[in-house]
Each structure stands twice: as C-alpha cells, then as structure tokens.
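**Q** can't give you the sequence, but here's the structure:
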C-alpha cells in the first residue's frame, strides 16, 4: 500500500508539472491524423507503425517516436503540440531566439549547418542512404510509366532550389530540372497540366504506390528511384531554458530506440523505407557510394 501511494503521488507530481510544448506545422492536418492513428492508445503503447490514414505517414510516426524517445531518456512530462504557421523545414527563428523548444518534425542535416551555434542536433532519425523518393507522373500519362533510365535526359522534373537536398540529388542525374519556388500543391499542378513530366515525391504507402491527391492519381515511374543524400535529425533550441535538459533526454532516448531496433521498425512499417521498391534502380547511386567509408 505504501508503494502504491508513493507511485500515485509521484505520478500526480509529474503530471502536475508544466507540459513540454512542441511546435508542429498548422497548415497540415497532422493533429487530426495523429489522433486517428493513436485511436485511443497511449503514445507509449504504440509498437505497430503501419499507416491508418492516407497521405505521407512519416510525420505522424515522428510525433510518436519523439515522445517515446523523450520518455525513455527520462523526460516524463506530458507533451502538448503547438500548431504554428511559421514552422517549416528551413525556418528556425523561434528556436534560435529561444521562444520555441523543439520541432515535432525531423530536419535535413544540411539545413542545420549554419545554425549549430544556436541549435542542438540529435543523432539521426533517418540515416544517410535511407531516404528514397520516386518520380511521380500522372496516371493517365502511360507513356512515362516504364521510362528506362537511359532516357532520363528526356524527363522534366519540377523542384524547389530551396530544398537543397532534393535539388542536389536531381542535379546529380541527367534529368532536366525545372526550378520553381512555391507551394508543393502548385508543383503537383504543374505535373497535372503537363507543364513538366514529373515531381519527386516520397513513395506512397498504398499497395500500388499510387498517390491520390484531391481525386487525382499519380504513379511513380516503374523501377526508378532517387536517393536523397542526407540524414534527418530533431533539433532543440540552445537558448530555451529547458533546451539542454530536453536535448539530453531526447538524444538518450533515440539511442535506446535505435539499439532496440524500434527506429528501423517504425520506418519500415510506416512505409517510409518501402520494401516494394527495394530492388529498383537508384539513378544517383554514385552519391551513396561516395558516402560509404
């Protein structure tokens, strides 16, 4: 009875403390999809990472892995996700100022190089060589579905030059890259209206790899994939008063998740590491070879 009372007291004390506030992107429906994925489960109970909603699943899995890592690292306070329209993959002003603690999304290491003095960078959630994408074309454009690698110099692919990793990967191929700075949806519309042939997109979690967006269907060019040559990490503010403590907990927890094989399991089950394209030809394979010791 004594131990039971002590446990209840400590639990009440833990959850009475102020929660950890973590930023997410408000322009996406991550919060709703996250709730649908949990389906009433505690985030600490999740051990099956298969998708339960349409669309890219990695954002939801990262929200789960982030909390599991924090808990394993000794940070047991409840988490509150704070939707912020200013949060995106290349903007860290609130983190640098210490107004935000950390982001619920991983970030390319290359985008963090100029901010190492202001941001703690965790061990990789996605290792170099694990991030692959397909060349998505409209389903009706049958002529492109089986384009051989030898004809890639005839393919036009839209890309945002501010997405440094995508841009560098595409420019290490014979593909004709069309520069466009603007919303993701507009880039997909360029594919839809035949302004360009294709767009680089994470492989869909559907069995057929078909991407359905607003009733329109897109498919990857068969047997071809592209390596995105970088690793992805969580970042924590160095100027936030809780930054160092939270970073240490997060990094410790990520190491435990990796050692237990949970990180790789989550990436595979979520469809991020897609077994259906395991044997597809990597058109920029030389970039992977240069990264090996």
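**A** It's in. In this text the structure is predicted, and so the values were computed from the model without any measurement.
**Q** From now on I want contacts and neighbour counts done on CA atoms only, so please keep to that.
**A** Fine.
**Q** which residues of the stretch 101-250 of the chain fall in helices?
**A** Secondary structure of the stretch 101-250 of the chain, counting by DSSP state H, counting those that start in this stretch: helices at 164-170, 184-192, 243-259.
**Q** Quickly note the distance from residue 184 to residue 5.
**A** Distance of residue 184 to residue 5, computed by C-alpha to C-alpha, to the nearest Å: 53 Å.
**Q** try residue 88
**A** 45 Å.
**Q** ok, the two, which is more surrounded?
**A** Applying other C-alpha atoms under 10 Å to residue 88 and residue 5 shows that residue 88 carries more neighbours, namely 15 against 10.
**Q** tell me, how many neighbours does the closest residue to that one other than its chain neighbours end up with?
**A** Leaving aside its chain neighbours, residue 88 sits nearest to residue 25 (6.8 Å; criterion: C-alpha to C-alpha, 6 or more residues apart in numbering). Residue 25: 20 surrounding residues under other C-alpha under 10 Å.
**Q** Could I get the contacting residues of residue 25?
**A** 83-88 (C-alpha atoms under 8 Å, 6 or more residues apart in numbering).
**Q** And stretch 149-163, what's buried?
**A** Buried residues in stretch 149-163, defined by neighbour count with 16 or more other C-alpha atoms under 10 Å: 149, 155-160.
**Q** Using a markdown table, lay out those residues together with distance to residue 280.
**A** Output for the buried residues of stretch 149-163, formatted as a markdown table (distance: C-alpha to C-alpha, whole Å):
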| residue | distance to residue 280 |
| --- | --- |
| 149 | 11 |
| 155 | 18 |
| 156 | 20 |
| 157 | 19 |
| 158 | 22 |
| 159 | 22 |
| 160 | 25 |
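**Q** Residue 18 reaches residue 77, doesn't it?
**A** Yes - between residue 18 and residue 77 a contact is recorded at 7.4 Å, counting by C-alpha atoms under 8 Å.
**Q** Next up, a structure to set beside the first:
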C-alpha cells in the first residue's frame, strides 16, 4: 500500500468519525428540543393585579419565605393574593416550572382587556366573561358554581324587624345594588323585592340604605365576628340565617397570545384538580373570607333556582 493510499484512507476514517460524532450531536440536540418546554424552561406568567392590592401581592412575590403564598394565615379581603397563590401552586402541582410576576392594573375590566390583548397572561374571572372572549382560554373551576355566597345586608335597626317577620317576605322589602354587578342584579331580580334601584357607586348604595331609601343589598360576608360591612362610617349587618349564592363559577382566564397556551391550560387543570382534592383551594378561600364558615348552615334563598338550572351561566360583576 502506498503512503498516498494510506493517507487517503486515514483521512476518510477521520471524516467518517467526525460525521458520526456530528450526527450523534444533532440527534441529541433534536431530542433535547423535542422535550416539552415545561420540562426544561421556566415560563414567565404575567398576572395583573388591581392597584389597591398590588403592593401586598408584589411584596409576597418578592418574599423568599413561601408562607405568604401558603394560605395558612388568616388574611381577610386579600382576593388578589389568594388567586396569585392558587395560580402559582396550581402551575407547580401541574408539573410546570413557572414564575408568576404581578403587573399593575387599575381594575378588573382593564385586567381582562390586558389578558385578551396579550399584555398580561392569566387572571381569575367569572365563566361568563371568559366564554365571551374569543382571545381567551378557560381553566377548570377555582370557585365552583354556587361557592360564592352573599348576605342580605341591612341597617342594624332593621335586624329586629327582620327577625320578627319571615324572610320569605323579602318581596315586601326594597333593594338596592349596582346594575353593572350583573350576577348580583340577576339574583335580586329572582328574589322579587318590592323594588330594585340601581346606585351609581358602592358609597351611594350604603347611603341609600342609611337614609331608609332602600332596605337591603347583597354583600359578601365579612370575616369579622359580627360580619359587619362598613363604608364611610355606614355599617351594614347581615340578616341572620339566610344567604344567596351566585350562579356562576370562577376560573383562570388564559390569553391565547401566551406561547404554548394549550399546554399551560392542561397543566393548570391538572394542578387545580389536585388542589381541590388536597384541600389547598378550600383553605385559601376560607382563610381569606371568600368562604365564610360562620354561614355554612344558613338557608339559601335562591337555592331552588340554582338547582333547577345547574349549567346556566349568567353575567356577573
């Protein structure tokens, strides 16, 4: 064999070795790329929070101690922190490595628009609002239909009157609410009070009851022992023994503009179901006052309507 032939064969062997190594590397890279993003990368999720609660949620986001996201502490009126905690925990339980970052928003309507247009990624909302938006996907329910309960709130001096007459006579009482609180409005219409007036603001609603221009309204139960609600010094109290439920469910609204949105919804659904099963979601809702254990045995005034149409969805506030 000539030196030239030997050299040529050596070169060919070297080239073949390089080719094999390169092929192996490309296959490995292809296999790596084929792994779902949720197994290899941390996904950033932008979560809009209204300005009134933004600082509290941002502080928790930046806190290395996870206790503030555990829902173990009693934290009344911290709805945004509750939903932030459930979202983070659900993504984790669903097997998705995600970093939830809060972004400020002036109100719920603007937050909804931010998710729809892709300026934010996920927020909690009523089923009705999500179903109406073609740019949004819907998770499994966080708050199941009927889980949100409200009281019949009156002035303190009207509690005695309420105790002395059957609550079935609510149709002899006058009600006030805000028409854009559409779920509340629908429930009030179903109760058929003597009259139903729309107020422009929550402050005006309280003022009308305080001035005896209306007898009652629907409000979330406070987590205080007396369950009092107060606005600008006007205190309202729930009529004992009765409540209403809102005939809708709450879910996470996921922007279709979010990369791998369908995979994220799948992870969320798996996580939400797990958090319902292990009691984490109930713990969050109870410790925030969204679910009030003080009224769990109270009679539901609109129960018959809710039971007759369990799949009906109605607008909400």
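**A** Received, thanks. Fair warning: this is a prediction, and the values are worked out from it, not measured in the lab.
**Q** Tell me how the two chains score on TM-score.
**A** Laid over one another, the chains give 0.79 as their TM-score (TM-score structural alignment, normalised by the length of the first structure), with 271 aligned residues with a C-alpha RMSD of 3.1 Å.
**Q** which residue lines up with the residue nearest to residue 88 of the first structure in the second structure?
**A** Under the alignment (TM-score structural alignment), residue 25 of the first structure pairs with residue 50 in the second structure.
**Q** Then residue 256 of the first structure?
**A** Match for residue 256 of the first structure (TM-score structural alignment): residue 274.
**Q** does that match really touch residue 95, like I thought?
**A** No - the criterion here is C-alpha under 8 Å, and residue 274 of the second structure misses it with residue 95 at 11.3 Å.
**Q** got any residues that touch both of these two?
**A** Counting by C-alpha under 8 Å, 6+ apart, nothing touches both residue 274 of the second structure and residue 95.
**Q** quick one: the strands in the stretch 1-150 of the first structure?
**A** Counting by DSSP state E, counting those that start in this stretch, the stretch 1-150 of the first structure has strands at residues 20-25, 79-84, 107-108, 119-121, 132-138.
**Q** try the stretch 201-317 of the second structure
**A** For the stretch 201-317 of the second structure, applying DSSP E, counting those that start in this stretch gives strands covering 217-220, 229-231, 234-238, 242-245, 250-255, 299-300.
**Q** among these, which is nearest residue 29 of the second structure?
**A** Residue 29 of the second structure sits nearest to strand 250-255 of all the strands of the stretch 201-317 of the second structure, at 30.2 Å, using C-alpha to C-alpha.
**Q** List the neighbours of stretch 46-59 of the first structure that are in contact with it.
**A** With contacts defined as C-alpha under 8 Å, 6+ apart, stretch 46-59 of the first structure is touched by 30, 33, 36-38, 61, 64, 105, 202, 204-205, 211, 265-267, 269-272.
**Q** Quick check: chain neighbours aside, which residue is closest to residue 210 of the first structure?
**A** Nearest residue to residue 210 of the first structure in three dimensions, chain neighbours excluded: residue 219, at 4.9 Å (C-alpha to C-alpha, 6+ apart).
**Q** what's the closest non-adjacent residue to residue 90 of the second structure?
**A** residue 271 (4.1 Å).
**Q** contacting residues for that neighbour?
**A** 89-95.
**Q** Could you check how far residue 103 of the first structure is from residue 243 of the first structure?
**A** Residue 103 of the first structure is 12 Å from residue 243 of the first structure, by C-alpha to C-alpha.
**Q** which of the two has more neighbours?
**A** Just comparing residue 103 of the first structure and residue 243: by other C-alpha under 10 Å the higher neighbour count belongs to residue 103, 25 against 20.
**Q** and residue 237 of the first structure, what pairs with it in the second structure?
**A** Alignment note (TM-score structural alignment): residue 237 of the first structure maps to residue 255 of the second structure.
**Q** What is the neighbour count of residue 129 of the first structure?
**A** 17.
**Q** Give me the aligned partner of it over in the second structure.
**A** Under TM-score structural alignment, residue 129 of the first structure pairs with residue 146 in the second structure.
**Q** got it, and residue 187 of the first structure?
**A** In the second structure, residue 187 of the first structure lands on residue 205 (TM-score structural alignment).
**Q** Once you drop chain neighbours, what's closest to that match?
**A** residue 199 (5.4 Å).
**Q** quick one: the alignment partner in the first structure of residue 103 of the second structure from residue 201 of the first structure, how far?
**A** Alignment note: residue 103 of the second structure maps to residue 82 in the first structure; criterion TM-score structural alignment. From residue 82 of the first structure over to residue 201 of the first structure the distance is 27 Å, taken as C-alpha to C-alpha.
**Q** For those two, indicate the residue with more neighbours.
**A** residue 201 (20 against 17).
**Q** what's near enough to touch that one?
**A** 133-136.
**Q** change it to 6 Å
**A** Going by C-alpha atoms under 6 Å, 6 or more residues apart in numbering, residue 201 of the first structure touches 133-134.
**Q** Alignment lookup: it to the second structure.
**A** Aligned partner of residue 201 of the first structure by TM-score structural alignment: residue 219.
**Q** Likewise for residue 280 of the first structure?
**A** With TM-score structural alignment defining the correspondence, residue 280 of the first structure maps onto residue 298 in the second structure.
**Q** in terms of contact, does its match touch residue 244 like I think?
**A** No - counting by C-alpha atoms under 6 Å, residue 298 of the second structure does not reach residue 244; the two are 9.4 Å apart.
**Q** the more surrounded of these two?
**A** Neighbours around residue 298 of the second structure and residue 244, counted as other C-alpha under 10 Å, are more numerous at residue 244. The numbers are 25 against 13.
**Q** just checking, the more buried one touches residue 301?
**A** Yes - using C-alpha under 6 Å, residue 244 of the second structure is in contact with residue 301, at 5.4 Å.
**Q** Could you report the distance from residue 230 of the first structure to residue 254 of the first structure?
**A** Using C-alpha to C-alpha, we find residue 230 of the first structure at a distance of 18 Å from residue 254 of the first structure.
**Q** Compare those two (neighbour count), which wins?
**A** Neighbour tally, residue 230 of the first structure and residue 254, criterion other C-alpha under 10 Å: the higher count belongs to residue 254, 27 against 23.
**Q** need the contact list for the closest residue to the more buried one other than its chain neighbours.
**A** Nearest non-adjacent residue to residue 254 of the first structure, counting by C-alpha to C-alpha, 6+ apart: residue 69, 5.1 Å away. Going by C-alpha under 6 Å, 6+ apart, residue 69 of the first structure touches 250, 253-254.
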